[in-house]
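Novice: Need a 3D model of the following:
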Amino acid sequence: MSDREDGPQHPGDACAGARLHIVTGKGGTGKTTIAAALARALAADGGRVLLVEVEGRQGVATLLDSPPLPYEEREMLSAPGGGRVFVLAADAEAALLEYLEMFYGMRRAGQALTRLGAVDFATTIAPGLRDVLLTGKATEAVRRRHGGRRRPSDAPPTAPFHYDAVVMDAPPTGRISQFLNVNSEVAGLARVGPIRNHADKVMEVIRSDRTRVHFVTLLEEMPAQETRDGIAEISALELRTGMVLVNMVRPPFLGDAALNAAADGGLDLDELAAGLKEAQVEQPRELAESLAGEVRGHALRVRLERRVRSDLEELGRPLVELPLLTGGVDSAALDELTRQLVQQGVRR
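Specialist: Modelled structure (predicted):
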């Protein structure tokens, strides 16, 4: 695959049918907030979606103004039309204990390893093992069917899936390709055996046509460049890119003619000062010069944002724009972001 994919250009087409949605983005782009809003949008109209956080930052708990979340799938959000969103703060140590119990009945042995510090030691010297455990938890939830809570293979293959979709709040763009390429990460750890088999199952889901990697960015040069680089790396791994979610978009305050004039330094200071004087504003000339500087800065920012947007459009992926919400992120802001996603065609 090239970094420009000739895939669907509509957000709905990019999401429809996918069961694992991996959300990444440069730090500061609002990745966790967008992942939560995406989970709610995908759960709209009666869906059941799991939101998995894998970085250990408890970002979802902070977003929801909740105490730190335990290692359990807990219903925490509703969605339009009666949907339900469950949240899991994944943890490598807890995931290993669950894995040992689920497949080998070795929970006590795992607890002993934890007391000895063996789990921390192993995941420190072999970071790929941590990534396999974390991605493995998300992909297990993707494969799980009703009646197969202990392990996916327990349920009949014809049973409905436990979740309609799983959304992973994944690591930042700079680490996403390494995080998702678990086969490569475990190559030096195990070429055969249970760890390798586990990694193969994880990779089978990640490489599936039911998985999408979505990128959160801003209309700024550095996040946009990281998005371009990240999409190129994901494509090189033959994984499927979904949407480019442009967050914190601000509308221009002036029309194109005024913006171009301001950006090119063509504002008439005399006319502006005269208008301020007529309005009986004190020191109209000084204020006119200050306002002209502010307007020019705004116009240059709008010009840059339009160029960045054009570059992002060249990636050939569906572009979803989400507004800058003043006043911080609260339940009302999350509602608005969810509404925007649904309105722009995001669906499961």
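
Novice: Please make it C-alpha for all contacts and neighbour counts, starting now.
Specialist: Will do.

Novice: Select the longest strand from the chain.
Specialist: strand 241-249 (DSSP state E).

Novice: The helix or strand encompassing residue 141: what's the following helix or strand?
Specialist: Using DSSP states H and E, residue 141 sits in helix 127-143. Going down the chain from helix 127-143, the next helix or strand is strand 165-169, by DSSP H and E.

Novice: can you give me the angle that following strand makes with helix 127-143?
Specialist: Angle between the axes of strand 165-169 and helix 127-143 is 150 degrees (criterion: axes from the mean of the first three to the mean of the last three CA atoms, to 10 degrees).

Novice: From residue 123, how far out is the nearest residue to residue 127 once chain neighbours are set aside?
Specialist: Excluding the flanking residues, the one nearest residue 127 by CA to CA, 6 or more residues apart in numbering is residue 185, at 8.0 Å. Using CA to CA, to the nearest Å, we find residue 185 at a distance of 12 Å from residue 123.

Novice: How about residue 228?
Specialist: Residue 228 is 30 Å from residue 123, by CA to CA.

Novice: Looking at these two, which is more packed in?
Specialist: residue 228 (20 against 16; other CA atoms under 10 Å).

Novice: in a helix, that's where residue 24 is, yeah?
Specialist: No. Per DSSP: H, G, I helix; E, B strand; the rest coil, residue 24 lies outside any helix segment and is strand.

Novice: Which stretches in the stretch 201-348 of the chain count as helices?
Specialist: 221-236, 256-263, 269-278, 284-313, 331-343 (DSSP state H, counting those that start in this stretch).

Novice: Could you also give me the structure for this second sequence? I'd like to compare it with the first:
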Amino acid sequence: MSTSTDGPDSADATAAAASAAPTPQQIRRWRRYLADEIAEGQIYRDIAARRHGVEREILLGLAEAEKRHEQHWRTLLGKHAENPPRPSFHRLLLRWLARIFGSVFVLALAQRAESDSPYAKDSDVPEGMAADEAIHEEVVRGLAARGREQLAGSFRAAVFGANDGLVSNLALVMGIGATGVAPSVVLFTGVAGLLAGALSMAAGEFVSVRSQRELLEASSPTHVTLEAAEYLDIDANELELVYLARGMSEEDAKHRALERLGYLNCDCNPKYSARPDGSKGPVDHSDDYAEIGSAWTAAGSSFCFFAVGALIPILPYLFGLAGMTALVLALVLVGGALLFTGGVVGVLSGSSPMARALRQLAIGFGAAGVTYVLGLLFGAQVG
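Specialist: Model (predicted):
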């Protein structure tokens, strides 16, 4: 990974900028850049302290690049580099989260921070340094993608479960509440909706994930060919047909069949290679579909998070409130929860948290508004 800004262009730009007396505006801006570069380097070191192997080396490489950027601003600022200001709130928050969690959540935030770099629009920034920041975003995106794959299944179930609980039970409470029935009826209806929805979500998620894994496993090659190969006749066998059926060309299928029969030596087969103890045999690929997640984990996440989400709209009724007061408070509580879950999804997906949060809010309130109007119409007819 090359993110150096020590080339001749960078040196010439630094020398040219240093030769002219900087304006007060430039000094303030450069000092802010310096503070942020110091903070970003520390963030990557804090995350690296919790990682191992290649990921650790990548993060330390990013930290070293930020150190070079820091030195660039120190050179430009000269005596003004002393006692740099506090970094931006966003980077302070990132640094605090990195020290506590060091997780994909922090990497997703770091990706967002790298994408918002002001360097591309600042003429005082060398082109090499601006290019570094663009590459940093892609590096962090790749690191965050690894973590996203690991939590994709359970996280998807948790987010969908929470949002479904929030929206469906809010719509139910708003619709029933608008009819003018007693608060106890609204409460019992909400509790029934919570249990029914949570059980339905858990069952549906379990069946969905289990079915998806079974379909993928059914489509994956088996080890039957490895066990039967030694008994096949080289002049008349159907092993080539196996590989032709999997989409190989005739030449590749024949080559692979000869490998399996032992006429060609190849240890590159990932499904039949050396085990950790050195013996030969099928390798355990139970984690091949890790991004899908476990069916039990997905079901449990869906049940728990749906129940938590569905509980929020009925909290006002649990505390004895009634009428419009309870409905308004339910809207406020659910609105805050929808903004939070939407923002979290936005952060982890590397997109705008605010846009995702507002989208979640609009969907939830839209559904609640429809059922509230229907409840008013139904209540008026009954009355």
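
Novice: Once they're superposed, what TM-score comes out?
Specialist: For these two chains in superposition, a TM-score of 0.24 is obtained (TM-score structural alignment, normalised by the length of the first structure); 139 aligned residues with a CA RMSD of 6.5 Å.

Novice: one step back: overlap in contacts, residue 185 and residue 123 of the first structure.
Specialist: Residues touching both residue 185 of the first structure and residue 123 (CA atoms under 8 Å, 6 or more residues apart in numbering) are residue 129.

Novice: rewinding a little: which other helices and strands does the helix holding residue 141 of the first structure contact?
Specialist: In terms of contacts (3 or more CA pairs under 8 Å, 6 or more residues apart in numbering; DSSP states H and E), helix 127-143 of the first structure is packed against helix 92-104, helix 118-125, strand 165-169, helix 173-180, helix 182-186, helix 194-206.

Novice: relative orientation of that helix and helix 173-180 in degrees?
Specialist: 80 degrees.

Novice: Which helix runs longest in the second structure?
Specialist: When the second structure is parsed with DSSP state H, its longest helix is helix 127-178.

Novice: buried sites along the helix or strand following that helix?
Specialist: Per DSSP H and E, the first helix or strand lying C-terminal to helix 127-178 of the second structure is helix 183-219. By neighbour count on 16 or more other CA atoms under 10 Å, the buried set for helix 183-219 of the second structure is 183, 186-187, 189-191, 193-195, 197-203, 205-207, 209-210, 213.

Novice: hang on, isn't the residue nearest to residue 127 of the first structure packed against residue 128?
Specialist: Yes. Using CA atoms under 8 Å, residue 185 of the first structure makes contact with residue 128 at a distance of 4.7 Å.

Novice: circling back to that earlier point, just name the most buried of the helices and strands packed on helix 127-143 of the first structure.
Specialist: strand 165-169 (a mean of 27; mean count of other CA atoms under 10 Å).

Novice: Show me what it is packed against.
Specialist: Short answer (3+ CA pairs under 8 Å, 6+ apart): strand 165-169 of the first structure packs on strand 20-25, helix 31-42, strand 48-53, helix 127-143.

Novice: how about 7 Å then?
Specialist: strand 20-25, helix 31-42, strand 48-53 (3 or more CA pairs under 7 Å, 6 or more residues apart in numbering; DSSP states H and E).

Novice: and of the ones you listed, who's closest to residue 216 of the first structure?
Specialist: For residue 216 of the first structure, the closest of these is strand 20-25, at 4.6 Å, according to CA to CA.

Novice: could you check the angle helix 173-180 makes with that closest one?
Specialist: Angle, strand 20-25 of the first structure to helix 173-180, by the same axes, to 10 degrees: 150 degrees.

Novice: What is the neighbour count of residue 332 of the first structure?
Specialist: A total of 11 residues lie near residue 332 of the first structure under the criterion other CA under 10 Å.

Novice: quick one: it and residue 340 of the first structure, what's the gap?
Specialist: Residue 332 of the first structure is 12 Å from residue 340 of the first structure, by CA to CA.

Novice: How about residue 260 of the first structure?
Specialist: 29 Å.

Novice: what do you get for residue 299 of the first structure?
Specialist: 26 Å.

Novice: and what of residue 78 of the first structure?
Specialist: 16 Å.
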